[in-house]
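Student: Task: produce atomic coordinates for the following.
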Amino acid sequence: MKKIFLQISGMHCESCEKIINMELKEVPGFLSAVIDSKSGEGTVDLEDNVDENLILEAIKKAGYLAEIIRKEDPSNGNDKQDMQNGEILVVEKKNVENTEPFKLKLETSVLMDGEFSQKDSGPSFNGKITQTKKGEFQVPKDNKDADEFVEKLMSSSKIRQLFNIFSDSNSSTDNSFVKIDTANNEPDKKSADFVKEKEPQLKQGGQENAIFSISGMHCASCAGIIEKSLKKVPGVKEANVNFASEKARVLYDKSITTIDKLSEAVKKSGYKAQLADIDNPEVEKQRKEKTLKDYKNKFLWSFGLSLPMLYFMLLDFFAFLPGREFLMPLIGVISLLLTLPIQFIIGAGFYKGMWSSLKMKTFNMDSLIAIGTSTAFFYSLVIFIIHVVTNSSLIGSGGEKIADLYFETAAFLITFVILGKWLEAKAKGRTSEAIKKLMGLQPKTARIIKNNTIIDVPIEQVAMGDIIVVRPGEKIPVDGIITKGNSSIDESMVTGESIPLEKNIGDNVIGATINKFGSFEFKATKVGNETALAQIIRLIEEAQGSKAPIQAFADRISAYFVPAVIVIAIITFLVWFFIIGAGLAFSLMAFTAVIVIACPCALGLATPTAIMVGTGKGAEHGVLIKGGEPLEAACKIKAIVFDKTGTLTKGKPEVTDVVGLALADEDELINISASLEKSSEHPLAEAIVKYAQEEDVNIDEVNNFRAIPGHGVEGIINGQKYYFGNRKLMADIVGLDVSKIERKISKLEEAGKTTMILSSDKEILGLIAVADTLKESTIEAVQKLQKQKIEVYMITGDNRRTAEAIAKQVGIKNVLAEVLPEDKANEVKKLQGTGIKVAMVGDGINDAPALAQADLGIAMGGGTDVAMETGGIVIIKNDLRDVLTAIDLSKETMSKIKQNMFFALFYNVIGIPIAARLFYVFGLILKPELAGLAMALSSISVVSNSLLLKYFKPGKKNYISIIAPVVMVIVFTLLFLQFGRLGQM
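Tutor: Here you go, the predicted model:
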């Protein structure tokens, strides 16, 4: 195969590209081509034996001029070889003792004329490389630059992001040569073995997600067409197109396909795809604003042109209107002239969409609108032409208008459909307000210290390690660690936590949160896409672009719905015209009304709009739902397993009891205990010292301190020797009898507390109990879950006595104790074996296997690294009541999806019979233009119903959301009937 690069003159638009492609396909040996009218360039792939002049002749035949500006012939080693984005190089470093191959995924590098150059910033090598055979190059041993280049590639994290590099770290770095072998050639056996050994990594590294912004979609069928096109592209693993968010998410193998090929596939199916710029939300905002502006302009032009025809319709009913005698004969010709630009300029997109769907051997909304409007227009045009030929006149006879013309039907139909799309786009924009709010939190600049000077820089220029200064009232630019000063920080906009948190040196701060009072300096640890805010935004975008399993039902209906509607419309026409004997105009208008009213737009919007609002609302309350699947799973949960440490409890031991015995003064008891523990490294020592600090108790110096492993500590304070530890310390070292206080100790231990004893040489002075205490929200959350008939379990590695003591405090009856971390997943699996849906709540680290095993994994986040947590739902605030919030939100969102689906199907159930004029005897005739308006209103009602989720509040009934759908059903039913009555006019 060879490739030629062309400069083509004379192209103006996409049609030019298609014409050239059609001519090229006629050339024998032609393989593929990418033609770009904007740049005036083209790339053509040919079989090796094809004469390049045939390509130039084909383009000339199409009406354009082309010249070859570059060639690529892999069979000729001296020709330039451009490695395309995504191709793989197998790079192998060899020495006498060891062989170390690794794979390099090429992104933007060029291999040409024996020189290897790197376009992007980073390590580079431009030295000469000897070509040993086709596709293989080597660097001499003494070429230090090449050796250094390969070493830099392997060690640079920046380059790793570009290339996906895998290597054997045990290998020597003393190279005899570097061999670069293109992916088009078979690597040697050692390279192949290495690839096989590293298969899981390479598979992961070779795949990449791409998110496209799609324009031109009008209904769920459009999304289905694009999905089919993308899935046909070699190398595509998954493709998911979301009609509501106008996004396509594609998982593809970079070694097989490219972004350009994916964009081209979308383009061939009749739509436009642009790689979504996640880092620059302004681009996406401008794109949506342009779409809204286009719809608005189209509507205003269409409405302006249609308005005179509305006046013409009124002339039939109101004889007193001015200009009646003059206008009546001219109505036909004026309506034709006004409708032409509406039908073929403003409505051109419907014809393009229909043509694209026909190429894919399917139908979509564009097909229905194009068929419906064309029926009305061309029928009227034929009647008009017959009148002109018969009467030799363009105007009506006898001062009356030409009968049986329906130009206004086509015009108003397009006008109402575009109005619906404009209103729908505005409503859809509101469904993603949560993301807009989060994006708006990011400050534009940061104040950093450079060369002992404070300077303001754009947020994009902040790098990891920069020292940033924050003053009172300012937003924190990026994530980091405080290095100087302290403050109180409001993190509510990210975590949902309303109370400002005190922050000191060494504490983490989150970007986009607000510094309340103090000034401080901090070191940037996460910038750009790595900040907590960026991860949250990315997670929500991914969730809003995902599909819930229930969406499959809507997709199945949409796939068959449009063809079924066309069949029903044809049957309607045949029955009215051939069996009942109605007039041709009456039968055609019934056909058109059925075609128009039955568009599956509302059905396509039912699920995604609710998911978009639901996930956005969850984020507002500190609950990050990672897509439609976990959102749907949450409402089906019948059992929840809570990990104890860090989930039900705070995860940090605290002093719970101070019991004075021989020493009655509690402060003195704390003083002595904390003074002894200050020098101890025991995990519980920190809790006692911290408690003393919180209680403002002094801590004294200790002399002759000694830690006694397995027993406790001893030391001298103010000349007096003290002992602090367990029973064994008292019995073995001090020699005191603890039997008299055994009852007190046992009582504390039965409550799950670790009890330590303080004594002097002569007597026991008191007891201090320490425990991992429950979170403030734990008991309330568990009780509310149990009220919802959800079985609550606690799982822990603690002994049964301690575990049951904690469970008793919480009110949990089901205890899974003495469970090792690796066995937690098995316990979850056992519960699933009983046939119930199980959720696992844990910290997302040592609970990862159990979170993955559960039907729904809920990770307690803590405000950072949220996108990295295991689990379908992340609770940012570490508040267990938010688990309940997630379940309640899931139930309300799923209820809203079912309501939307009911609306979508209900409108069609009542709309199609009225449109088919089955109730003609009752005076109900639905005109096509009113059918178009009804169809638009059905889509708007579905989006509006989803927007009612915005009124969701944790723990409260959303009465507006409950009542509104009932009102909608009544109002729209009456509206449909009223539209039917208007048809008599």
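
Student: C-alpha from now on. contacts and neighbour counts both.
Tutor: Noted.

Student: which residues of the stretch 401-550 of the chain fall in helices?
Tutor: Under the criterion DSSP state H, counting those that start in this stretch, the stretch 401-550 of the chain contains helices at 407-431, 433-441, 492-495, 532-544.

Student: need the strands for the stretch 551-700 of the chain, in chain order.
Tutor: 623-625, 639-643, 649-660 (DSSP state E, counting those that start in this stretch).

Student: Next up, the contacts around the residue minimising distance to the centre of the chain.
Tutor: Centroid-nearest residue in the chain, with C-alpha atoms, centre = their mean: Glu542, separated by 0.9 Å. Residues near Glu542 by C-alpha atoms under 8 Å, 6 or more residues apart in numbering: 626-627.

Student: mind checking how far it is from Ala273?
Tutor: 17 Å (C-alpha to C-alpha, to the nearest Å).

Student: can you give me the helices for the stretch 701-850 of the chain?
Tutor: Using DSSP H, counting those that start in this stretch, helices in the stretch 701-850 of the chain cover 727-728, 742-750, 778-787, 800-810, 824-832, 848-853.

Student: Which elements pack onto the longest one?
Tutor: Counting contacts by 3 or more C-alpha pairs under 8 Å, 6 or more residues apart in numbering; DSSP states H and E, helix 800-810 packs against helix 742-750, helix 778-787, strand 814-816.

Student: quick one more, to check against the first:
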Amino acid sequence: MTSTLQIPTDVLELNVGGMTCSACANTVERKLNKLDGVTASVNFATERATVIGIDPGNPQAAIDAVTRAGYTASVRATDDDAWSARATEVKISSLRRRLAVSALLTIPLCDLTILLALAPGFRFPGWQLVCVLLALPIVFWAAWPFHRATVRNLRHGSVSMDTLVSLGSLVSFGWAVYTLVFAPSTTPGYWLGFGVTPAGADSIYLDVAAGMITFQLGGRYFETRSRRRAGDVLNAIGNLAAREARIRTADGVETVIPAGRLRVGDTVVVLPGERIPADGIVTAGHSTLDTSAMTGEPVPQEAGPGDRVVGGTVNVTGRLEFTAESVGTRTRLAQMAALTEDAQRRKAGVQTFADRVVSVFVPAVIVLAIVVTTVWLLLGSDASVAVGNGIAVLIIACPCALGLATPTALMVGVGRGGQLGILIKGQDALEASGVIDTVVLDKTGTVTTGRMRVATTIPLGAATRAEALRIAGALETGSEHAIAAAVVEEALTEHRDLPAVVDYEALAGLGGRGVVEGAECVIGNLRLLHEAGVVVDDGLASIVGDVEAGGATAVTLVADGVVLAVFGLTDTIKPSAEAAVARLRGLGLRTILLTGDNEVVAGVVGATIGVDQVIAGVLPADKADTIRALQADGRRVAMVGDGINDSAALATANLGLAMMRGTDIAMKAADIILVREDLRVVADAVQLSRKTLRTIRGNLVWAFGYNIAAIPLAALGFLNPLIAAAAMALSSVLVVSNSLRLRGYEPDRPDLAP
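Tutor: I've put the predicted structure just below:
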């Protein structure tokens, strides 16, 4: 039974602007959910809000709620799927410019501040002013996104990592300017671990502000790039839909109208080469349909009166007329898009470790810095000492290492994955890979090549194999069918030249007939033989039955009423499939083969490659339901696929892996793209993802552990801001160094030949 996605009629979709992190999405979601009778969900990746329970014709209440949260909102038009892509591109361009300027100015600024502050002999008149001028664009222009987010958050009573970055950079800059202008040091200071410093060394906070901003911009830039393609799958599925439809009116006139104006019951005409605009039942005509984009199966579908057609597929050979039954959002294609977006929205709502603690960590640090300053003042310390200790707390807690923990490991892991034929899209893939226990493999195009081949040739009577192939190959040159192409390819391996076929006729769903060297020839299934008047005895029926029982498609060749041969055609299993399944099972993962093929064919393939379970006869729209059923049973599922029909399942699974030679839509829906043709790359991807995830977790543990250990030292006055800046830089170096270890990572591949 085909599943139907029930789409509520009171759904409002909004484009939400101004979000900088998943915490922003949570803020918007909370504001919307406070509206009476409203259930809302915000997808940070696609920058959309789905609001249920509000009149789409009167969206102002929802827009006002988003505005009150400090963000912008507009109603999303039906055909405006590219909004999030445009918004993300604008963000990436802005971040790239700010990062470039910040990095170019930070390098000379750090060189100057450290060299001139610690080596007084190199100082020149106005060196402090030069340093301040270099820092100004970094602190106020490059860091503007952090300042803007901080002001917006504070206005609405919330905080984020942006708050800490903004305050840390402004306070560092402000204190540096203050000490340079109003309270320059005239006596040496003590630099923990390095002894006495030259006079004025304790005023070097400009490099702290600049370095902090540069690190954070770099992390934000890579994060934004990694999620840029999150909404591409929705656009790609939308592009698959036909934009126009040709309908035949009651008076017989054919008119081309926008596909959006189609109504249930319309008679739709589809010419060869055109895309089918809706789901329906064929009423007239015969044709071959290219359904591979929707089903992933290599064999074209024959369509005639009474057969069902699906929107998004392509009419290849003949003219078809059908009655529209499902149009617009009710088509199977639209349901796939909705299922995929729903799955992506759920995945985007998963909070990372840093996001979960930020609501406590950031305000705690700010309060602690204020408390430390106040306590030192109450103890009678000089204002410069008290403020310096408070700034040291704020600086030492600034999340440079935390901001680098994920992006650096991710980028190094992605780079190493590229060398191994694995493209990792983002942290969601890494998180999921660490907990999956089940791998679901699509059959066609994933486990198999997706190309038909002649696996068996059974000559009958006096015919030889070579002669049967010569006649069959000649006859099938008149057809564009995938089975015909496989027969021709097999025939050409033994015969350089094939005789010509005359009066060839393709018979939809049956096979074909024509004249070869004066003989009336027929090739096709048993139904065609019956219609052609060929006697099908028990022996022939038994042979055909045996071929089909072995998981092959049986095709029979007849010349002048005499049966010459039976051919068995199969989809070729990839050579690496069996070893790949063995490695996945060796990693402790349960393996499942998922396919729309019948149980016999699926069972043969599953037994050959050694999977734990075979699930056959699954319709495209039901693949995501199958994944959800496994998840409901407590399974954490990875899905490996390649077709458009796999896109919703890839997005629904805890971890989606798409083959590089699959459709663009499948690759955009997946978390990981597998470039190598060798299917063992699936196990490599799981191993690399787990290693990268362990590295990220190690980085996060260090980043927070460093803060926990260093903050008390700063609060007790053992770290002045300069030492805090050095410790912060050291923490960042350690995090980056740990991430760089991934460059030498080699997956365990014992099954690969040396």
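
Student: about what we covered before: kindly reformat the helices and strands packed on helix 800-810 of the first structure as TSV containing distance to Lys927 of the first structure and mean neighbour count.
Tutor: As requested, those are exported to TSV (distance: least, C-alpha to C-alpha, whole Å; neighbours: other C-alpha atoms under 10 Å):
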stretch	distance to Lys927 of the first structure	mean neighbour count
helix 742-750	78	15
helix 778-787	53	17
strand 814-816	64	18
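
Student: Mind checking those for the one nearest to Glu284 of the first structure?
Tutor: Among those, the nearest to Glu284 of the first structure by C-alpha to C-alpha is helix 778-787 (39.4 Å).

Student: Work out the gap between that closest one and the centre of the chain.
Tutor: 31 Å (C-alpha atoms, centre = their mean, to the nearest Å).

Student: Residue most distant from the centroid, the first structure?
Tutor: In the first structure, the residue that sits farthest from the middle, by C-alpha atoms, centre = their mean, is Lys762; the gap is 67.8 Å.

Student: Name the residues that touch stretch 543-560 of the second structure?
Tutor: So stretch 543-560 of the second structure is contacted by 455, 468, 472, 519-526, 563-570, 600-605 (C-alpha under 8 Å, 6+ apart).

Student: can you rerun that using 6 Å?
Tutor: Residues external to stretch 543-560 of the second structure that are found in contact with it (C-alpha atoms under 6 Å, 6 or more residues apart in numbering): 519-525, 563-570, 600-601, 604.

Student: Mind checking which of those are buried?
Tutor: Among the contacts of stretch 543-560 of the second structure, those classed as buried by 16 or more other C-alpha atoms under 10 Å are 520-525, 563-570, 601, 604.

Student: ok, back up a step: leaving aside the residues next to it on the chain, what's closest to the residue farthest from the centre of the first structure?
Tutor: Among residues not flanking Lys762 of the first structure along the chain, Leu736 sits closest, at 7.6 Å (C-alpha to C-alpha, 6 or more residues apart in numbering).

Student: What is the burial count for the one you found?
Tutor: By other C-alpha atoms under 10 Å, the residues close to Leu736 of the first structure number 18.

Student: Which residues are in contact with Thr870 of the first structure?
Tutor: Thr870 of the first structure touches 844, 848, counting by C-alpha under 6 Å, 6+ apart.

Student: Checking it next. Helix, strand or coil?
Tutor: At Thr870 of the first structure the chain is in coil, as set by DSSP: H, G, I helix; E, B strand; the rest coil.

Student: which stretches of the stretch 301-450 of the second structure form helices?
Tutor: Counting by DSSP H, counting those that start in this stretch, the stretch 301-450 of the second structure has helices at residues 332-348, 353-378, 383-397, 400-419, 427-433.

Student: As JSON lines, those helices with mean neighbour count would be great.
Tutor: As requested, those are exported to JSON lines (neighbours: other C-alpha atoms under 10 Å):
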{"stretch": "helix 332-348", "mean neighbour count": "22"}
{"stretch": "helix 353-378", "mean neighbour count": "16"}
{"stretch": "helix 383-397", "mean neighbour count": "26"}
{"stretch": "helix 400-419", "mean neighbour count": "23"}
{"stretch": "helix 427-433", "mean neighbour count": "22"}
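
Student: mind checking which of those is nearest Val171 of the second structure?
Tutor: Taking C-alpha to C-alpha, helix 383-397 is the member of the helices of the stretch 301-450 of the second structure nearest to Val171 of the second structure, at 7.0 Å.

Student: Check which helices and strands the closest one is in contact with.
Tutor: Counting by 3 or more C-alpha pairs under 6 Å, 6 or more residues apart in numbering; DSSP states H and E, the packing neighbours recorded for helix 383-397 of the second structure are helix 353-378, helix 681-715, helix 721-740.

Student: let's go with 10 Å and repeat that
Tutor: Judged by 3 or more C-alpha pairs under 10 Å, 6 or more residues apart in numbering; DSSP states H and E, helix 383-397 of the second structure is in contact with helix 161-181, helix 206-226, helix 353-378, helix 681-715, helix 721-740.

Student: What strand or helix carries Leu104 of the second structure?
Tutor: For Leu104 of the second structure, the enclosing helix or strand under DSSP states H and E is helix 83-118.

Student: Any chance you could list what contacts the helix or strand following that helix?
Tutor: Sequence-wise, the next helix or strand downstream of helix 83-118 of the second structure (DSSP H and E) is helix 127-136. Under the contact criterion C-alpha atoms under 10 Å, 6 or more residues apart in numbering, helix 127-136 of the second structure has outside partners 102, 104-113, 116-117, 141-142, 173, 176-177, 180-181, 203-204, 206-211.

Student: These, buried ones only, as a PyMOL selection?
Tutor: To isolate the buried ones among those in PyMOL, judged by 16+ other C-alpha under 10 Å, type:
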select buried, resi 102+105+106+109+110+112+113+116+117+142+173+176+177+180+203+204+206+207+208+209+210+211
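
Student: nearest to Leu688 of the second structure, of the helices of the stretch 301-450 of the second structure?
Tutor: Smallest distance to Leu688 of the second structure across the helices of the stretch 301-450 of the second structure (C-alpha to C-alpha): 7.2 Å, for helix 400-419.

Student: so how much does that closest one differ from the first structure once superposed?
Tutor: After superposition onto the first structure, helix 400-419 of the second structure sits on average 4.8 Å from its aligned residues (mean C-alpha distance after the TM-score superposition for the first structure).
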